[in-house]
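Participant: I would like the atomic coordinates for the input below:
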Amino acid sequence: MKIKVGVLLLALLSGCDNSPEPEKGFAGLGHQAEAFIPVVPGRVFNFPLDHGPHDGFRIEWWYVTANLKDDQGQEFGAQWTLFRSALKATPEQSGWSNQTIWLGHAAVTSATVHHAAERYARGGVGQAGVSLAPFKAWIDDWHFSSQATDEDPLADLQLSARDKAFNYQLRLTSTRPLVLQGDKGFSQKSEQGQASYYYSQPFFQASGTLEIDGKTYTVSGPAWLDREWSSQPLTANQTGWDWFALHLDSGDQVMLYRMRQKDGAPYLTGTWIDAHGQTQLLQADDISLTPQDTANVAGRAMPVSWSIKIPGKHLDITIGALNPKAWMDLRIPYWEGPVQLSGSHGGQGYLEMTGY
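Facilitator: The predicted model follows:
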């Protein structure tokens, strides 16, 4: 469950007046969206078509995180995200009449450094977009594009982003199947039924180069792609979330998210993905997710260490941030960075925390 900032971006770009706004949840994502297509159970996914944009839905994203090491074992993280936000529910127009806003986020993290950057674009003029045959997602000179020549456009991809303080060029490959999150791709976010369509490719292997502050490293490691689209993924009562994507040394993968609320207990769910790509939906009763140590980050107390227990899978681990200061100091700020696992299972992963 990745950060979904597009709805707030729409508000910023659409102007405002002095009238008080009703509560809309974190980043405006609880705002009612009657004109857009609702997310309902039972969707039949269609690949490769679903790798592309979805007209009629208000918000979607292409989101990659990678846990990387160099030849000396030094650890890094890389993030690449493209958000698509629709200003209107009508069919997409061409040129400057286009009603789509694109937003890109990219970041790199080491144990001592974290750099983040963002890009904005209007749709319809070629500055950003997603196309199929071949698959390509881009904003300015940031690219996530297929190198595959067979029927699976996600089998072999090139990922690149650059800013003043960083640059990475990564190749992502996988022969494993895609994973439908939640109930066959219907990912519920609240007891009231808010949801997204959500699938992942958690089995990527990444390799390439990463440059931080003028120094270049040859790196490799596991990577994770998330694809989600929705029209109203949150309720107005939900203030933010904690999202975990974990690569276990056993070959299994785990996705968890905890949706925090102003009133009541958090909404907690996840997916256990075995080494062959078979999934099991995890309910709140299956999971114990407890914040441990906090760090003062950008004037906020951030829980950068967590205890995670899934007794039915004999999982009892502690995760800790590679760099507790992995604050995305962007127009809409949040925390996101690589984590390390210890306890019953070793491994690595990514943690995102919003709304603190």
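
Participant: CA only for contacts and neighbour counts going forward, please
Facilitator: Fine.

Participant: who's in contact with the closest residue to residue 341 other than its chain neighbours?
Facilitator: Leaving aside its sequence neighbours, residue 341 sits nearest to residue 319 (CA to CA, 6 or more residues apart in numbering; 4.6 Å). Contacts here follow CA atoms under 8 Å, 6 or more residues apart in numbering; on that basis residue 319 touches 305-308, 339-342.

Participant: now residue 263
Facilitator: residue 237.

Participant: Give the buried residues for stretch 168-182.
Facilitator: For stretch 168-182, the neighbour count (16 or more other CA atoms under 10 Å) marks 168-174, 177-182 as buried.

Participant: quick revisit: return the distance of the residue nearest to residue 341 relative to residue 112.
Facilitator: As judged by CA to CA, to the nearest Å, residue 319 and residue 112 stand 18 Å apart.

Participant: With residue 318 instead?
Facilitator: In terms of CA to CA, residue 318 sits 21 Å off from residue 112.

Participant: quick one more, to check against the first:
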Amino acid sequence: MNVKVLVLCLMPCLMLSLQAVAQGFAGLGTAAGDFSNPLRGRVLQFPADHGAHPDFRIEWWYLTANMTGPDGTPYGLQWTLFRSALAPEEGAGWASPQLWMGHAAVTTRDAHFVAERLARGGIGQAGVTAAPFNAWIDDWAMAGPDFGNLRLTAAGAEFAFDVDLRAQGPLVLHGDAGYSVKSAAGQASHYYSQPFYALSGQLTLPSGDVAVTGQAWLDREWSSQPLAQDQTGWDWFSLSFDSGDKMMGFVLRGGQDYTSATWIAADGAVSALPDGAFSAVPLARSRVAGRDVPTTWGLRLPARGVDVTVTALNTQAWMATSVPYWEGPVVVSGSHTGVGYLEMTGYDD
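Facilitator: Next comes the predicted model:
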């Protein structure tokens, strides 16, 4: 039996396992069991922590980018590699409990192109190495001599991209030195970002090739139970202001919403803001893939004088993948102007 046939035979199990990873974004509120848990005070180690943490249940390498073409036309780009473990013990070959899922997308004002890859760990289909850095699934890759100098590639039925990423600032540790609390009950993840990439390269779309330049933001996160049992999804914002300052903020929805934010000054100085300091209120909804999804938001971070409206570039940026969610570029207006990305999970009905 060849590898493709084996993958097809195992695909139903793979799909069920991936869909059982979270509640809201597929059961992330279920107990961690024998998996490792994030530890407050653990010092993140680089480049080692750019790599995989197989003793944790869930992990991702998540890149989004705001770009423009030569004529100023805006575009958005997403490339994500998810790792999910069925068990905390590692195994070789097909015995590896690691499951991998890749998502890639390009968004324009009028279209949203999406592709997905699914893979088993241990057989070379997907994986991540820390130094030199290489994250791949099938023929998609984010790789380079180090985390600050990367080439990013992916292709779907109607699109492709090949872009270079060059870090222009430091890594950002969210929460307490990378220990990011997600609920009043204390669920947490290890979470850091590289929000200072300069991007250049090429998109391939049905209308032809487009040279693009812009800025990209890479999120790294791993945990084994990052949500509380009553949390059903999240609204996550990464904003890059024209001033050079940046902001990350999220709302975890549940019986009692939980918020967190990070202010990133243009020089890379970081300030973590606690639950309640950041607010996000839906201002308008759009009918997307048969459901009502908020696509215009009012965001406030009074400690930094932020009072902005965030509007989707394309309201129909629905990721119709194995675990569906909304992900797309946004435009920022109000007290601050700029661009960014919005991710919303748990709007499945």
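
Participant: re the thing from before, looking at residue 318 and residue 112 of the first structure, which one has more neighbours?
Facilitator: residue 318 (22 against 11; other CA atoms under 10 Å).

Participant: That one reaches residue 308, doesn't it?
Facilitator: Yes: Residue 318 of the first structure is in contact with residue 308 according to CA atoms under 8 Å; the separation is 6.1 Å.

Participant: At which residues are the strands of the stretch 51-200 of the first structure located?
Facilitator: Listed in chain order, the strands of the stretch 51-200 of the first structure (DSSP state E, counting those that start in this stretch) span 59-69, 75-86, 100-109, 114-122, 128-131, 136-139, 142-146, 156-162, 166-173, 179-180, 186-188, 195-212.

Participant: Could you dump these into TSV and include distance to residue 12 of the first structure?
Facilitator: Output for the strands of the stretch 51-200 of the first structure, formatted as TSV (distance: least, CA to CA, whole Å):
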stretch	distance to residue 12 of the first structure
strand 59-69	15
strand 75-86	12
strand 100-109	11
strand 114-122	12
strand 128-131	19
strand 136-139	19
strand 142-146	23
strand 156-162	25
strand 166-173	28
strand 179-180	33
strand 186-188	27
strand 195-212	23
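
Participant: nearest residue to the aligned residue in the first structure for residue 172 of the second structure other than its sequence neighbours?
Facilitator: Under the alignment (TM-score structural alignment), residue 172 of the second structure pairs with residue 179 in the first structure. Among residues not flanking residue 179 of the first structure along the chain, residue 200 sits closest, at 5.1 Å (CA to CA, 6+ apart).

Participant: any idea how far residue 97 of the second structure is from the alignment partner in the second structure of the one you found?
Facilitator: With TM-score structural alignment defining the correspondence, residue 200 of the first structure maps onto residue 193 in the second structure. In this view, residue 193 of the second structure and residue 97 of the second structure are 27 Å apart by CA to CA.

Participant: next one: residue 133 of the second structure
Facilitator: 22 Å.

Participant: residues touching residue 233 of the second structure, list them.
Facilitator: By CA under 8 Å, 6+ apart, the residues touching residue 233 of the second structure are 23-25, 252-254, 344-347.

Participant: can you map out the helices along the second structure?
Facilitator: 3-19 (DSSP state H).

Participant: Leaving out sequence neighbours, find the closest residue to the most centrally placed residue in it.
Facilitator: Centre of the second structure computed as the mean C-alpha position; nearest residue by CA atoms, centre = their mean is residue 62, 3.5 Å away. Excluding its sequence neighbours, the residue lying closest to residue 62 of the second structure (CA to CA, 6+ apart) is residue 80, at 4.5 Å.

Participant: Verify the contact between that neighbour and residue 102 for me.
Facilitator: Yes: applying CA under 8 Å, one finds residue 80 of the second structure in contact with residue 102, separated by 5.5 Å.

Participant: Spatially nearest residue to residue 237 of the second structure, not counting backbone neighbours?
Facilitator: Residue 237 of the second structure sits nearest to residue 342 (CA to CA, 6+ apart), 4.7 Å away.

Participant: wouldn't the one you found be in contact with residue 234 here?
Facilitator: No: taking contacts as CA under 8 Å, residue 342 of the second structure lies outside contact range of residue 234: 10.3 Å.

Participant: re earlier: I'd like to know how many residues surround the match of residue 200 of the first structure.
Facilitator: 20.

Participant: same thing with residue 41 of the second structure?
Facilitator: 10.

Participant: dump the residue contacts of it.
Facilitator: Contacts of residue 41 of the second structure by CA under 8 Å, 6+ apart are 176-177, 179.

Participant: mapped onto the first structure, which of these are still contacts?
Facilitator: When the contacts of residue 41 of the second structure are mapped onto the first structure and checked using both residues aligned by TM-score structural alignment, their matches' CA atoms under 8 Å, the preserved contacts are 177, 179.

Participant: so where in the second structure does stretch 283-300 of the first structure end up aligned?
Facilitator: Under TM-score structural alignment, the match for stretch 283-300 of the first structure is residues 274-291.

Participant: Likewise for stretch 46-55 of the first structure?
Facilitator: Under TM-score structural alignment, the match for stretch 46-55 of the first structure is residues 45-54.
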